[in-house]
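Asks: starting from these lines, generate the structure:
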Amino acid sequence: MDHFDVVLLGAGSASEWIWSHLTGKSIAVIESGRVGGECPYVACIPSKAMLRSAHVRRLVARSFELGATSMPFEFDNGSAAFAVASKRRDRISENRNDSNASRELADAGAKLFRGFGKITGNGTIGILVGGKLANEISYDALIIDTGSSPKIPRVAGLASTPFWTSEEALSSSVLPESLAILGGGAIGCELADIFSAFGCRVYLIEGFEHILPTEDGEIVAVLRNALRGYGVKVVEEAKVSSVSYNGGEFCLEFEGRSTISSEHLIVATGRRPNVDGIGLEALGLRPNPRGIQVDEFCQVLGAENVYAAGDVTAVAPFTHGANYQARVIVDHLMDGRASASYDAIPRVVYTEPPVASVGVISGESSDSNREIVIAWMDLGSTARAVADGETKGLLKLFLDKGSRVLVGATAVGPNVDEMISEVSLAIRAGVSIDVFAQLVHPFPTYSEGFEPPLQRLLL
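Replies: Reported below is the predicted structural model:
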């Protein structure tokens, strides 16, 4: 039986960071899918490539308004443009081929085992190919990075229909005439933005009070209005009772609402950690559909020398969150004492306009002894927004009055996906509002929008 210092179960973003930075140890990687996980091939990168094409298309549509052309621009066929955008997407995502990533893994000195990894005991893991045990290796430390999968709701008739998940939606080169998206979270909103830009009739359906249910309602209102301006039919507080597919058309029935019909249906109702079948029971652990619990060093609770990172932990389920956990694990394996803190990890929805948040974004604190003060700014009133012809945007800052340190921020508008890191740093470093408010931003920039609310929070 081959032995390794470290075995990575799954080759996602966290694992890629680990095998690229962990030195002086023998490393094995077990992966049944693509090396690099979903992000480079069917998730983050292809979606951002398509969003770029969609946003440029919308910007070109404003060329006359913004003085770039002497007359309104006449667009080509949306379906043809979508096909071209898809070719660019596939080129950027390496046509969903992991050959380069596999080569980089080998160049880093790690050994790749193709197959499904299943823990067989404390310190051993089997590699299954075609459902049969093909190999077994041992380890000193195990890192679980098995990612997540789409969560499919239990809706009558849905399972028997040819619905898409985000993977199929981001792999297709054919633009449907109409599309229903079940789920108004980050993935659903981004897909609605993409498909509507090319002329597809889109229904964005959310069961909760508003799309992006975990975000601030005032922030969401700005995005909702933008999507509706693009022609997206945003349907909120809608409970789907059944789904059927006949004659090339989906039919969605609702409780107390009119039926929606569309050529295609995307299910984007969240994701679930991949914990089933990987042999957690061999470590004395019971698979939890809410993810593997870890401590501040990303060590799995109840297991010795076992770590977990990425979506499988359901903590900060973003690529940057996974990479952060990977850094903590590498430090710990190298006898460091770095520990994970998730208070300052930002989250972004890359729509037009983007939505970005970090930390506490509510005036109600779970700590009864902490008073939260809120200040806001209309980003559409900044000098840069006026020059750019951007009229919509909102920034809200949340201050712990007692400590005089920001605990959160949320924003919608141009460039907020980049601006949010300024608040992340302030939270992480515990920067006093008295210091933060002295920061001078270049004129004219959107980040100047921080200054008025920061000054108000000084009072």
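Asks: CA only for contacts and neighbour counts going forward, please
Replies: OK.
Asks: distance check, the closest residue to Q299 other than its chain neighbours against V330.
Replies: Using Cα to Cα, 6 or more residues apart in numbering and skipping residues adjacent in sequence, the residue nearest Q299 is Y307, 4.2 Å away. With the distance defined as Cα to Cα, to the nearest Å, Y307 ends up 10 Å from V330.
Asks: the more surrounded of those two?
Replies: For Y307 and V330, the more surrounded residue by other Cα atoms under 10 Å is Y307, and the numbers stand at 25 against 19.
Asks: name the element the more buried one belongs to?
Replies: Element membership for Y307 (DSSP states H and E) is strand 306-308.
Asks: for that strand, packing partners?
Replies: strand 132-144 (3 or more Cα pairs under 8 Å, 6 or more residues apart in numbering; DSSP states H and E).
Asks: and for comparison, fold this next one:
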Amino acid sequence: MIRKKYDIIVVGSGPAGESAAINAAKHGKSVALISDRDQVGGNCTHLGTIPSKALRHYVKQVMQFRSNPLLREFATLHKPGFQEIMRHAERVIEEQVYLRSNYYEKNDVDVIQGHAVFQDANTIKLGSKGPTLKADYFIVATGSRPYRPAEVDFDHPRLFDSDKILTLDHTPKKVTVIGAGVIGCEYASIFGGLGCKVELINPAESLLSFLDWEISDALSYHLRDIGVRSRHKEEFEEIEYHDNYVVTHLKSGKKIKSDIILWANGRTGNSDGLGLIELGVKANSRGQVQVNERYQTSVENIFAAGDIIGWPSLASASYDQGRAACNAIVAPDDFVAINRVASGIYTIPEISTLGRTEQELTAEQVPYEVGKAFFNNTARGQITGESVGMLKIIFHFDTLEILGIHCFGDQASEIVHIGQAIMEQKGKANTMKYFLNTTFNYPTMAEAYRIAALDGLNRVF
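Replies: The predicted structure follows:
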């Protein structure tokens, strides 16, 4: 039964909303979670992280199947297309919804479907005919959506964004991706893996310039190897629409003809239409809500977490931010701000990184050294055939403290967490010597840490 008054109401059922609601319930609070979908999971489960990463996984399996000499003959019998692979990804979405629905049921969180609009700082109304609910505190976790500029016709059947692309019903021969951020690079590798010719429009001088330069270079090389052409220092100007093709006009005067265009040029926080701005909650031009160090908005009993507040816009960080925002209300002594986050970029091959880059340390004149392990030199990599990849550890020349971990290749987003655990330790526990004094299972990809440590320390001693 729906109550009229709750201790905490969470708006949004993505990672931030889920962790906030369940954490509040575990602290004995009465909690309602508002979902504008009839199924929980938010954009992360239905449009973003889950479908795109599942899609990427199945495309990678197809690529491995074709490259395996034992299976290559069978790979020519059937070539699965985008729509067929997407159906397999949808199975994962269904399983995630079922799993997360059980979490709410077990923790006595009331899940209510509807679009929440704030009437005042303690009251929301669900739609024009829905109930009015009150709470002492609110946590807004409504996520984000693709940025859609007015001059781009997203209703055209050959124009897609990262939400609409999941409805694609065929495998195009040529794809233009406008925007070379994380989402653009991930989908460029997915379409390249399917055998499409891909044009990746990048306004910067290199791909994902926030990455360590060596990792960025490796990504460029391997995208090129699967048919992705990166056009650096190029900017979109306009799109020419036709029934059977589209033409992208660049500011440099170049024209690119393709079957479809994927617009991947940023995201907008879902703060509009909630009545937040009318209450005095501040948001920037991209709809991202401003919060203080404890995820509190300018209205003292309204908190926000996840993609709606911007950085780092990762599902993993959103989950932790939701829990932290809840702790700021129900358990202030347990509050921990989410500051240092390992990023996972699910290109093919994948990337994960944490800490400082060579560029940053050089600019700050910090003495550092580097240790590397190439996957093709590990026994596990040779056994599995995953020869592409590298683990790179950056450490202080004098103290041997680990300053950055950068990984490119299969299971990179798993491998980085071993180093993350050591980086979070204090004093001498956070040094390269840890990897020499620890026995790793053999053969494993984790062994790359020992190899990288030996490589790096041999340059110092």
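Asks: wait, what's in contact with the residue nearest to Q299 of structure 1?
Replies: Contact analysis of Y307 of structure 1 by Cα atoms under 8 Å, 6 or more residues apart in numbering lists A141, L142, I143, I144, V294, C298, Q299, V300, I329.
Asks: what of A218 of structure 2?
Replies: Taking Cα under 8 Å, 6+ apart, we find A218 of structure 2 in contact with F408.
Asks: any idea what it aligns with in structure 1?
Replies: Using TM-score structural alignment, the partner of A218 of structure 2 in structure 1 is V222.
Asks: picking that back up, against structure 2, where does the strand holding Y307 of structure 1 fall?
Replies: The aligned range for strand 306-308 of structure 1 is 302-304, by TM-score structural alignment.
Asks: what's the longest helix in structure 2?
Replies: Taking DSSP state H as the criterion, structure 2 has its longest helix at helix 82-106.
Asks: just after it, pick out the following helix or strand.
Replies: strand 110-113.
Asks: next secondary structure after that following strand?
Replies: strand 116-120.
Asks: got the angle for that next one vs strand 132-140?
Replies: Strand 116-120 of structure 2 runs at 100 degrees relative to strand 132-140, counting by axes from the mean of the first three to the mean of the last three Cα atoms, to 10 degrees.
Asks: distance from the chain centre to whichever helix or strand comes after strand 116-120 of structure 2, please.
Replies: Next in sequence after strand 116-120 of structure 2, counting helices and strands by DSSP H and E, comes strand 123-126. Distance, stretch centre to chain centre, for strand 123-126 of structure 2: 31 Å (Cα atoms, centre = their mean, to the nearest Å).
Asks: which elements pack onto strand 123-126 of structure 2?
Replies: Here strand 123-126 of structure 2 touches strand 116-120, strand 132-140, going by 3+ Cα pairs under 8 Å, 6+ apart.
Asks: so which of those strands comes closest to H88 of structure 2?
Replies: Closest of those to H88 of structure 2 is strand 132-140, at 31.8 Å (criterion: Cα to Cα).
Asks: quick one: secondary structure of whatever residue of structure 1 lines up with N68 of structure 2?
Replies: Aligning on TM-score structural alignment places N68 of structure 2 opposite S63 in structure 1. Of the three states, S63 of structure 1 takes coil according to DSSP: H, G, I helix; E, B strand; the rest coil.
Asks: chain neighbours aside, what residue packs nearest to the alignment partner in structure 2 of S262 of structure 1?
Replies: S262 of structure 1 maps onto S258 in structure 2 when the alignment is built from TM-score structural alignment. Excluding the flanking residues, the one nearest S258 of structure 2 by Cα to Cα, 6+ apart is K174, at 5.1 Å.
Asks: what lines up with the one you found in structure 1?
Replies: In structure 1, K174 of structure 2 lines up with S178, judged by TM-score structural alignment.
Asks: can you pull the contacts of its match?
Replies: C200, R201, V202, S262, E263, H264.
Asks: could you measure from the nearest residue to the fifth one once chain neighbours are set aside over to E281 of structure 1?
Replies: By that I understand E263 of structure 1. Leaving aside its chain neighbours, E263 of structure 1 sits nearest to E249 (4.8 Å; criterion: Cα to Cα, 6+ apart). Taking Cα to Cα as the measure, E249 of structure 1 falls 43 Å from E281 of structure 1.
Asks: what's the answer for F73 of structure 1, then?
Replies: 61 Å.
Asks: quick one: the helices in structure 2?
Replies: Remark: helices assigned in structure 2 by DSSP H are 15-26, 42-46, 49-67, 72-75, 82-106, 182-193, 213-225, 276-279, 315-330, 358-363, 379-384, 412-423, 433-436, 448-457.
Asks: what packs against the fifth one?
Replies: In terms of contacts (3+ Cα pairs under 8 Å, 6+ apart), helix 82-106 of structure 2 is packed against helix 42-46, helix 49-67.
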